[in-house]
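Peer 1: sequence and predicted structure, then a few things I'm wondering about:
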Amino acid sequence: MKKKIAIAFITASNPLDKKSWSGIYYQMHNGLANNIEKVECIGPIPLFFIKAMAVTNRITKFFFGKGYNYKNSIVLSFIHSKFIQFKLRGKKFDYIFAPAASTEVAFLKTNIPIIYCSDSSFGQLNEYYDTYSNLFDFSVNESNLIEQKGIQKAKFLTYPSIWAKSYVEQNYINKATTKVIPFGANINQEYIYFEPKTISKAEEINLLFLGVDWYRKGGEIVYDSFLQLIEKGYNVSLTVCGCIPPIVHNKMEIIPFLDKNKNEDLIRLTTLFSAAHFLFLPSKAECFGIVFCEASAFGIPSITRNTGGIGNAVINGVNGYCLDEKSNSDAYTLQLQNLIENEEEYKKLSLSSRKLYEDELNWDHWAKEVIAMLETK
């Protein structure tokens, strides 16, 4: 039975577009809508002003070598707040749900309790992600101000990792109820086909790299380990989806881009998961990693790096392995080799990967945990 709760779902972009925040808004909206009586989208907000500010950012980078984080600017935040206040006028909601929306709510005037959800915070991303690095000092200060005001507006805060939650508690003034709730897979259940994975040296073993940034997602390590496994005599192939790497190999398939809004692309993506034995993604920077939830849904163990919030998405010995942040390609090759050589351990890892998805790494679980948090106060 759905809870008698009415939520205003606030985002600047269209939350029903699976490309918005990589489909996270879409899945959050569906998860909440499946569990409460009313979820109304307050957005999207017209983007013409954002596009103009994006041009300014490119100009400053060209002439001064520094960027301006226009998405967390005071001016943009003020404009967003006025739009949202207009859209909320005359409507009754129990809560405002604001995912990754510090800019949208920082200057918002409302008496409706705000649930603020994000995978990180600006201060944590500054100089961790390239997008938030090498900014003007005034832009850093402005962005932190927006983040702080957004957090202070909230009655409830939720993050998918201990990494993100701890940073906010230590670096931002915060009186809200705060809870770690893992995110889920951004593929609807009807497209997920699960059959316990098995592995054998007698058959080809497929490594799947799935990411839009070859370098940030650790592509160089993936390729080095792939070559090392071939040199050791293993019959392995590598599928790269989401980007175009700077190298080619006759046992390597490259799929530059798939759009989850297109049914044929979504089906092809699920086919890639079904054919894979490992999701191999040793990211250098990652807030959480939705793709690890998706791999778990198909029973695919993930091999990754212990950085950012990945430790809450990939649990050692349960749905894969997070190697030490300083591990090189030799260490990853050894981990893969150990699992390839131990067929029984691999099968158990596949089963426990799927169980973790069913128990925690899905959006229905996320929504129920959000609702449970609201019921504590």
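Peer 2: The structure has been received and is ready for your questions.
Peer 1: every contact and neighbour count from this point should use C-alpha atoms.
Peer 2: Fine.
Peer 1: spit out the contact partners of V318.
Peer 2: L349, S352, S353, L356 (Cα atoms under 8 Å, 6 or more residues apart in numbering).
Peer 1: got it, and N306?
Peer 2: Going by Cα under 8 Å, 6+ apart, N306 touches C322, L323, D324, E325.
Peer 1: now the helix or strand hosting I7: how far from the chain's centre is it?
Peer 2: Taking DSSP states H and E as the definition, I7 sits inside strand 3-10. Distance, stretch centre to chain centre, for strand 3-10: 23 Å (Cα atoms, centre = their mean, to the nearest Å).
Peer 1: show residues contacting it.
Peer 2: For strand 3-10, using Cα under 8 Å, 6+ apart, the contacting residues are 29, 35-43, 84, 92-99, 101, 104.
Peer 1: want to compare, so here's the second one:
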Amino acid sequence: MKIGFYSSMPLEDKKNWSGTMFKMYEQLLIQGYEVIWVPKVRFTEKEEKHFKLIEKWFNKIFNRGYNRHLFIYKAKIAAKRLEQNLKNFKIDVLFNPTHVNDFAYLKTDIPVIYLNDANVAQLLNYYHYYTGFGILSKIETKYLEKKTLKNAAYSIFSSDWASNFASDFYGINKEKIKTIKFGANIAVPETIEFNKNPTEFTFLFLAVDWVRKRGMLAYESLKILKEKGYPVKMLIVGCNPKIKADWVTIIPFLNKNNPDEFREIQNHLLSSHFLFVPTKADCTPIAFCEAAGYGLPVISTNTGGVSAHVIDGYNGSLLSPEAEAEDYADEIEKLLKSPEKVREFSENARKLYDKELNWKNWGNEFTTIIKNLR
């Protein structure tokens, strides 16, 4: 079977969507499919100027933001261009990860499998870059997303949070919606050591977005524990906040495509005791899948799709979105006083990875969907 993989970047590029696109491509090959890259449609310079002009006039008239990624005029142009492009490909299935706009008006006999980690409608006023849109832009966004979902033979989401929304909000047939959780985008050892140094505790903050992932909240929580005399350390990897403390180590950036830096990331996961990312908004944090593979309990927020990868009281702790530094410090203090609970969380994290938070499982589940198309 030939699967057309719709992507803005070559499928071999490991940076695309933090490596998630490559992992899906890799799994499709492992499953035995012939995978063909279908490049995302491009717009002319003249069209891009028209798009910017529409956004500018909307801002001027309504004094509100405009979703320039999803609007009807652009969607119709994209659909026609994609229809023409598809004539150059002989494929049995068209796999569309994340692209809503280009598929809303697409007319094709090729079955389309859509995938995303959230519905765009869920992100409105949830993610900062989906905030401030005018009411007409929001209506347009939801209208196009509903069309894309209805046109798809199947829609795959990485959490029930997203899957249930597609069904409940848009009325999409539940039989056409599947939840398949993502895996780790880095190699995971076959076995791990659960007996780590109990004399000091390293809390890993692995993230690029310091603000949305609420790194300062993590720092303030650990500072409370440090002042109480607990031997805690904070390891920040992926961003460079202005923090100076002898118990905090900052590594601004590590490239997964660089073998030496890749091994450094692995070593940090192996040596840390917790992954502590009290995120404000998230769909599917891949770092949480990677933490599970390395047996790291996760301390985070019960928001978005986080609970698909961190089960409160099983492989970590999820606090409410309103929780403050003192609340996180209290929860962590309970864990530090209960090493048997920490070990249980660690073992459960690895069990969760082996069961479903891995790409082999994703590939198998995807193949089940393909078989249902025949």
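Peer 2: That came through, no problem. Only a predicted model underlies this, so the values are computations on that prediction, with no experimental measurement involved.
Peer 1: by neighbour count, which of the contacts of V318 of the first structure wins?
Peer 2: Neighbour counts for the contacts of V318 of the first structure (other Cα atoms under 10 Å) peak at S353, which has 29 neighbours.
Peer 1: just give me the match in the second structure for it.
Peer 2: Under the alignment (TM-score structural alignment), S353 of the first structure pairs with A349 of the second structure.
Peer 1: so what's P160 of the first structure closest to, chain neighbours aside?
Peer 2: Excluding the flanking residues, the one nearest P160 of the first structure by Cα to Cα, 6 or more residues apart in numbering is P182, at 4.1 Å.
Peer 1: repeat that for T304 of the first structure.
Peer 2: Of all residues not flanking T304 of the first structure in the chain, P282 sits nearest, at 4.0 Å (Cα to Cα, 6+ apart).
Peer 1: what of F133 of the second structure?
Peer 2: Using Cα to Cα, 6+ apart, the closest residue to F133 of the second structure is G65 (4.1 Å).
Peer 1: over to F253 of the second structure?
Peer 2: Using Cα to Cα, 6+ apart, the nearest residue to F253 of the second structure is G238, at 4.6 Å.
Peer 1: dump the residue contacts of the one you found.
Peer 2: G238 of the second structure neighbours (Cα under 8 Å, 6+ apart): L206, A207, V208, I251, P252, F253, L254.
Peer 1: for burial, what's the neighbour tally of the alignment partner in the first structure of A281 of the second structure?
Peer 2: Matched to the first structure by TM-score structural alignment, A281 of the second structure sits across from A285. Neighbours of A285 of the first structure under the rule other Cα under 10 Å: 21.
Peer 1: OK, contacts around A285 of the first structure?
Peer 2: Shown in contact with A285 of the first structure (Cα under 8 Å, 6+ apart): Y128, Y129, R216, K217, T307, G308.
Peer 1: before we move on, what about L207 of the first structure?
Peer 2: Shown in contact with L207 of the first structure (Cα under 8 Å, 6+ apart): V236, S237, L238, T239, A276, H277, F278, L279, F280.
Peer 1: what does it correspond to in the second structure?
Peer 2: Checking TM-score structural alignment: L207 of the first structure goes with F203.
Peer 1: am I right that that match sits in a strand?
Peer 2: Yes: counting by DSSP: H, G, I helix; E, B strand; the rest coil, F203 of the second structure is found in a strand.
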